[in-house]
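Visitor: Have a look at this prediction, sequence included:
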Amino acid sequence: MPTPRSVLTHPVVWSIPVMALLAWISMPINDELYEFWVNYDPQGDAQQQESLHATRIFRYTSGVLGGQLLALLAGAALARRHSQATALAVAAPLGVLLAGVTVLVAYPLARAREAGHRVGPAYDDPVLVRVLLHELAGYPLLAAAGVGLGILLAGRRTSQRGALLILLGLIWYAAMQVGLAQDDEFGGPSWLLWAVPPIAAGTAVALAGLALDVWSDPPLLVGDGGSSAGIALLVGAGAYALGLNLLGVLVGRRRRRPTRTPPPESAADS
């Protein structure tokens, strides 16, 4: 019979409130993201309109970038408690659940901050809807990738696993910031978007926020609004999910393979 501690420490239990907390904490940060990364002092009608559009994208995507890392870590934690097949069966629905929690927390908070502005419903904004769907669809893929990662780390000591996961978190955060710093189009080699999911995720949000050309009359959408980066995120996350779990299968088979001891040598006849 499971103990209260084992229940409370199960990834399905602790990841949900952590996700809600991430989305809540991210909202005031994302609220200032435009002034931090793009224009710290928007002046005139055009810059104010760009600020409103970008800030709206950033608000409604609050928590998604951190949530993707959380989904990855939750998948890795599942691999420590269950077989690979069971962990994968739980990881994908858990990723969907975490995505739903992100929206349930971020949407009303973002909507409340728009109370003083004349804007339509968020679901009428095609750029916002597209980038949000791409970001949320990455959750179950990254949770599945986390299962494979957890299996690969299972043979290491607890201190080593902790150090590697902390390093992963720092690298993830740095890559995410690289993506958020993009302006109008991705400034690096395109293969980075496909190879590094947090760069693709951050780039998709940044380019969606800056997709409105406010200097034209009337303002027009330019570029693809981060759509290419969003697709790269999903392809890259899916590739990691497949590759890491295939490696996990191979590693698991090797660990289960019994070690054969050589037969004792027969004594020589005297």
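Guide: Arrived safely, thanks for sending.
Visitor: Only C-alpha atoms from now on, for both contacts and neighbour counts.
Guide: Fine.
Visitor: all helices in this protein, in order from the N-terminus.
Guide: Counting by DSSP state H, the chain has these helices, from start to end: 4-8, 11-31, 33-37, 44-60, 64-81, 84-113, 126-153, 158-180, 191-195, 197-209, 227-256.
Visitor: and the ones you listed as TSV, adding distance to P264 and mean neighbour count?
Guide: Listed next are the helices of the chain as TSV, based on distance: least, CA to CA, whole Å; neighbours: other CA atoms under 10 Å:
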stretch	distance to P264	mean neighbour count
helix 4-8	45	10
helix 11-31	48	19
helix 33-37	70	17
helix 44-60	69	20
helix 64-81	38	25
helix 84-113	37	20
helix 126-153	35	25
helix 158-180	37	16
helix 191-195	51	18
helix 197-209	53	30
helix 227-256	24	19
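Visitor: Let me have those in TSV, adding distance to G120 as columns.
Guide: Converted to TSV, these look like this (distance: least, CA to CA, whole Å):
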stretch	distance to G120
helix 4-8	41
helix 11-31	18
helix 33-37	20
helix 44-60	11
helix 64-81	22
helix 84-113	10
helix 126-153	12
helix 158-180	25
helix 191-195	31
helix 197-209	16
helix 227-256	22
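Visitor: Looking at those, spot the one closest to L220.
Guide: Comparing the helices of the chain by their distance to L220 (CA to CA), the top pick is helix 44-60, with 11.1 Å.
Visitor: for the closest one, packing partners?
Guide: Under the contact definition 3 or more CA pairs under 8 Å, 6 or more residues apart in numbering; DSSP states H and E, helix 44-60 sits against helix 11-31, helix 33-37, helix 84-113, helix 126-153, helix 197-209, strand 212-213.
Visitor: can you give me the offset of that helix from its chain's centre?
Guide: Distance of helix 44-60 from the chain centroid (CA atoms, centre = their mean, to the nearest Å) equals 24 Å.
Visitor: Same question for stretch 241-252.
Guide: Distance of stretch 241-252 from the chain centroid (CA atoms, centre = their mean) equals 20 Å.
Visitor: Nearest spatial neighbour of the residue nearest in space to the middle of the chain, chain-adjacent residues omitted?
Guide: Centroid-nearest residue in the chain: Q68, 2.0 Å away (criterion: CA atoms, centre = their mean). If the residues on either side of it in the chain are set aside, Q68 comes closest to Y139, at 5.3 Å by CA to CA, 6 or more residues apart in numbering.
Visitor: tell me the contacts of the one you found?
Guide: Y139 makes contacts with 67-68, 71-72, 95-96, 98-99, as judged by CA atoms under 8 Å, 6 or more residues apart in numbering.
Visitor: second one coming, line it up with the first:
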Amino acid sequence: MTQTLVAELRHSLRNKRWWLLVPLMAVFTLVAFSMNDVAAEMYGNYDPQGDDEVLEQLGVLVTHRYTSGHSAGQLLAMLFAAGLVTREFAGRIGVPAAFAPPGWLAALVAKLAVAVLTSLALAAVAGVVAYALTRADANSLAGYEDKVLANPGDYPYAPSPTEIHTGIRRTLLIGLGYFPIWAVLGVGLGLLVRRLPVAVAIGVIFYLCSVVVSTIAAPLLTFIPTFMHAGMTQVVYELPSGGRIAAANMAVTGALAVLMCAVGVITLNRRAAWEKLGAAVDESARNDR
């Protein structure tokens, strides 16, 4: 199994497409950073009045900025993982040797490991770029926090700085945690569809649908696998129950990923068994002649 994993990792690192993922992820984050300023205004207070409202809106802004590129990165991680699997089926009619018994488990573990490691690399790139861009901005929470803390009686309805920072950290960690989950789901998708163009089409369509769900139907986020879009970001940051909603959503997405991998493997094993039986019948027929 170790040899299979090393071979899979080497194959990916020698592929130019793998090295394109890093700059592509950086570009996605840079573009999303500007777009998330608009999202922060849409989901937050576009016209804050007073230091307390400015502080609250800055919390929303920082949260959306720190999660810049997460949704596109998760989609990229899923499609890359699907591509790891579908390349084994390219130009083949039957079950490829990599996924035929008895070596299918080693191949599956290797694909999953490389997909997860790649997703973590993408998450790291998104996190570093978003952090650098956010810290370079002149806006700061500190000045408004000092004013609110120094005069709590003047701001009876203001969220405490502790609540704001807790929401920011919770949202950032959950957003980064989605990357490996979507990578595993991508492996399952590749096992089921076995053609990269089909996997890309399904991934993009589901991505666009999840934008709609996270934007206009937030209560459904508990039950429907969702990328870390602006709507999901706002729910996780703002609601006291946001952490529980995200945890449930991650569990549903993870369960779907495991189910897709399992169904894909079972389907391939059955197909391999039928191919083996058909080959045995053909061999027997030739011998009878």
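Guide: Thanks, I have it. Remember, it's a predicted structure, so these values are computed and weren't measured experimentally.
Visitor: which residue in structure 2 lines up with L98 of structure 1?
Guide: Taking TM-score structural alignment, the alignment pairs L98 of structure 1 with L122 from structure 2.
Visitor: and if you look at L73 of structure 1?
Guide: Under the alignment defined by TM-score structural alignment, L73 of structure 1 is paired with L79 of structure 2.
Visitor: cool, and M176 of structure 1?
Guide: In structure 2, the residue matched to M176 of structure 1 (TM-score structural alignment) is V211.
Visitor: didn't its match look like it was pressed against I224?
Guide: No - under the contact definition of CA atoms under 8 Å, V211 of structure 2 does not touch I224, with a separation of 11.5 Å.
Visitor: Tell me who's in contact with L220 of structure 2.
Guide: Under the criterion of CA under 8 Å, 6+ apart, the neighbours of L220 of structure 2 are V213.
Visitor: Out of the contacts of Y139 of structure 1, which is nearest to W172 of structure 1?
Guide: Minimum distance to W172 of structure 1 across the contacts of Y139 of structure 1 is 10.0 Å, recorded for Q68 (CA to CA).
Visitor: who touches that closest one in this structure?
Guide: Taking CA under 8 Å, 6+ apart, one finds 138-139, 142-143 in contact with Q68 of structure 1.
Visitor: Distance from stretch 101-114 of structure 1 to the middle of the chain?
Guide: Shown here is stretch 101-114 of structure 1, whose average C-alpha point lies 18 Å from the average C-alpha point of the whole chain (CA atoms, centre = their mean).
Visitor: next one: stretch 142-158 of structure 1
Guide: 16 Å.
Visitor: Stretch 26-43 of structure 1 now?
Guide: Remark: stretch 26-43 of structure 1 is offset 21 Å from the chain centroid, using CA atoms, centre = their mean.
Visitor: same deal with stretch 249-265 of structure 1?
Guide: Taking CA atoms, centre = their mean, one finds stretch 249-265 of structure 1 lying 37 Å from the centre of the chain it belongs to.
Visitor: before we move on, what about stretch 16-34 of structure 1?
Guide: Here the centre of mass of C-alpha atoms in stretch 16-34 of structure 1, compared against the chain's by CA atoms, centre = their mean, lies 14 Å away.
Visitor: Identify all contacting residues around that stretch.
Guide: Contacting residues not belonging to stretch 16-34 of structure 1 are listed as 40, 51, 54-55, 58-59, 62-64, 66-67, 70, 97-98, 101-102, 105-106, 109-110 [CA under 8 Å, 6+ apart].
Visitor: and the match of L73 of structure 1, what does it touch?
Guide: With contacts taken as CA under 8 Å, 6+ apart, L79 of structure 2 has the following neighbours: 183, 186, 199-200, 203.
Visitor: which residue lines up with A255 of structure 2 in structure 1?
Guide: Matched across to structure 1, A255 of structure 2 falls on A239, judged by TM-score structural alignment.
Visitor: Also G243 of structure 2?
Guide: Checking with TM-score structural alignment, G243 of structure 2 has S227 as its match.
Visitor: what's the distance between that match and H134 of structure 1?
Guide: Applying CA to CA, to the nearest Å, one obtains 8 Å for the distance of S227 of structure 1 from H134 of structure 1.
Visitor: Then P42 of structure 1?
Guide: From P42 of structure 1 across to H134 of structure 1, the span is 29 Å (CA to CA).
Visitor: Mind telling me what E35 of structure 1 corresponds to in structure 2?
Guide: Applying TM-score structural alignment, one finds that E35 of structure 1 aligns to E41 in structure 2.
Visitor: A112 of structure 1 -> structure 2?
Guide: Correspondence of A112 of structure 1 to structure 2, assessed by TM-score structural alignment: A136.
Visitor: same question, L128 of structure 1
Guide: For L128 of structure 1, the residue aligned by TM-score structural alignment is I168.
Visitor: Tell me which residues touch the closest residue to its match other than its chain neighbours, please.
Guide: Of all residues not flanking I168 of structure 2 in the chain, T63 sits nearest, at 5.2 Å (CA to CA, 6+ apart). The neighbours of T63 of structure 2, taking CA under 8 Å, 6+ apart as the test, are 167-168, 171-172, 233, 237.
Visitor: separation between the closest residue to N45 of structure 2 other than its chain neighbours and P48 of structure 2?
Guide: Leaving out its chain neighbours, the residue that sits closest to N45 of structure 2 by CA to CA, 6+ apart is Q57, at 6.0 Å. With the distance defined as CA to CA, Q57 of structure 2 ends up 7 Å from P48 of structure 2.
Visitor: again with A201 of structure 2
Guide: 41 Å.
Visitor: same check, this time on I224 of structure 2
Guide: Look at I224 of structure 2 and P48 of structure 2: by CA to CA, they are 33 Å apart.
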